[in-house]
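Asker: Return atomic coordinates for the entry below.
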Amino acid sequence: MNTQQQRPHPAPTALTEPYWAACRAGRLAIQRCADCRRYVHFPEPACPFCRSRSLGFEPVSGRGRVVTYTVVHRPFVPGFADLAPYPVAWVELAEQPGLRAFGGIRDCAPDDLAIGMPVAVTFTELPGFGPIPDFRPR
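Answerer: Sure thing, here's the model as predicted:
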């Protein structure tokens, strides 16, 4: 049996569905406040900066730098054992200081990963769900 099919799937909500729709279209889209113009991630019902409820999703470049990372050697979540060891990272996106997205790092040996490494979004197909954002070195 393919353990990848056993991986947990995201559970889109009315708040997060535009994010997942953009992923299905091959784009990374992040919430942005129409009033203060700050990006907000993870999705929120109100802007944490100005409390406006005028938030929409806008495409971003998907380019950024690794802020911190870890290499998972012993996965505790079903369906990930076939990937170990695998790196995951917080990436600060180029659009705004402090705007961070989380994802796996693809096409990079764990020993080659470094804080400050420039990366770009890529999409990994999660069977039974669709594409999810990850990152790869650029």
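
Asker: C-alpha only now, for contacts and for neighbours.
Answerer: Will do.

Asker: and Ala89, that's in a helix?
Answerer: No: under DSSP: H, G, I helix; E, B strand; the rest coil, Ala89 falls outside any helix and is assigned strand.

Asker: Which residue is the nearest non-sequential neighbour of it?
Answerer: Spatial nearest neighbour of Ala89, excluding adjacent residues (C-alpha to C-alpha, 6 or more residues apart in numbering): Tyr69 at 4.0 Å.

Asker: Then Pro127?
Answerer: Closest residue to Pro127 apart from its sequence neighbours, by C-alpha to C-alpha, 6+ apart: Gln5 at 5.8 Å.

Asker: just to revisit the earlier point, what's the spacing between the residue nearest to Ala89 and Phe57?
Answerer: Distance, Tyr69 to Phe57, by C-alpha to C-alpha, to the nearest Å: 26 Å.

Asker: likewise Ile30?
Answerer: 5 Å.

Asker: ok, back up a step: secondary structure element holding the residue nearest to Ala89?
Answerer: strand 63-72 (DSSP states H and E).

Asker: Now do that strand: which elements does it pack against?
Answerer: Secondary-structure packing of strand 63-72 (3 or more C-alpha pairs under 8 Å, 6 or more residues apart in numbering; DSSP states H and E): strand 86-93, strand 118-126.

Asker: Let me see the ranges of the helices in this protein.
Answerer: Secondary structure of the chain by DSSP state H: the helices cover 17-24.

Asker: before we move on, the earlier item: what's the angle from the strand holding Tyr69 to strand 86-93?
Answerer: Computed by axes from the mean of the first three to the mean of the last three C-alpha atoms, to 10 degrees, the angle separating strand 63-72 from strand 86-93 equals 150 degrees.

Asker: Next, the structure of the following sequence, for comparison with the previous one:
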Amino acid sequence: MSEQRKPYDKPLPSHEGLHGAFYAWCRDRELRFQRCSGCGRFRHVPREICAHCSSIEWEWVRSSGRGTIYTWTEVARALHPAFADATPYAPVVVEMEEGVRMLSRVIDCAPDELAIGMPVEVEFVPVSDDVTLPFFRCAQG
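Answerer: Alright, predicted model coming up:
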């Protein structure tokens, strides 16, 4: 029996280029970031050239999936109609163990319970047949 899920009515990420590759890993329930083969630095969002050493050599490396909340904001009035019923919500910037920061959402924590430095871990949420998004949960322990 297949699981019934409410249709996801929000904008979806592009399936093209390096962004498409990032979300293909997410669909496989793996959070991966690019790591420069020249200087060893991780980067996100995906791009062809390293901003630190200008190398064009890189690889996709699996993330631990763990990080901490770097900052957040509470959205009380949606700027896009698809998010109107979701307010209030809190977009967070998560600083990953690998050093990159990514924008997402903590799905098991109300905006007024968030704290800078709060440990979180990735949680993959399928929102369509083709797209799985990386959200976060409060880390245990």
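
Asker: I'd guessed the residue nearest to Pro127 of structure 1 sits against Pro78; true?
Answerer: No: when contacts are counted by C-alpha atoms under 8 Å, Gln5 of structure 1 is not listed as touching Pro78 (9.8 Å).

Asker: sorry, back to before: tell me the residues of structure 2 aligned with the strand holding Tyr69 of structure 1.
Answerer: The aligned range for strand 63-72 of structure 1 in structure 2 is 66-75, by TM-score structural alignment.

Asker: list the buried ones in that stretch?
Answerer: Arg66, Gly67, Thr68, Ile69, Tyr70, Thr71, Trp72, Val75 (16 or more other C-alpha atoms under 10 Å).

Asker: quick one, which of Ile30 and Phe57 of structure 1 is more surrounded?
Answerer: Ile30 (23 against 19; other C-alpha atoms under 10 Å).

Asker: Distance-wise, check the aligned residue in structure 2 for the more buried one relative to Gly99 of structure 2.
Answerer: Aligned counterpart of Ile30 of structure 1 in structure 2: Phe33 (TM-score structural alignment). Using C-alpha to C-alpha, Phe33 of structure 2 is found at 10 Å from Gly99 of structure 2.

Asker: For the buried residues of stretch 66-75 of structure 2, give me TSV that also has distance to Ala139 of structure 2.
Answerer: Listed next are the buried residues of stretch 66-75 of structure 2 as TSV, based on distance: C-alpha to C-alpha, whole Å:
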residue	distance to Ala139 of structure 2
Arg66	8
Gly67	9
Thr68	9
Ile69	11
Tyr70	15
Thr71	16
Trp72	17
Val75	23
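
Asker: what residues are up against the aligned residue in structure 1 for Glu98 of structure 2?
Answerer: Under the alignment (TM-score structural alignment), Glu98 of structure 2 pairs with Glu95 of structure 1. If you count contacts by C-alpha atoms under 8 Å, 6 or more residues apart in numbering, Glu95 of structure 1 has them with Val60, Ser61.

Asker: who's in contact with the equivalent of His52 of structure 2 over in structure 1?
Answerer: Counting by TM-score structural alignment, His52 of structure 2 lines up with Phe49 in structure 1. Phe49 of structure 1 sits next to Cys36, Arg38 when contact means C-alpha under 8 Å, 6+ apart.

Asker: Can you get me a residue count around the aligned partner of Gln6 of structure 1 in structure 2?
Answerer: Per TM-score structural alignment, the equivalent position to Gln6 of structure 1 in structure 2 is Asp9. Other residues within reach of Asp9 of structure 2, judged by other C-alpha under 10 Å, total 11.

Asker: Isn't Asp9 of structure 2 up against Pro81?
Answerer: No: taking contacts as C-alpha under 8 Å, Asp9 of structure 2 lies outside contact range of Pro81: 9.9 Å.

Asker: so what sits against both of the two?
Answerer: Residues touching both Asp9 of structure 2 and Pro81 by C-alpha under 8 Å, 6+ apart: none at all.
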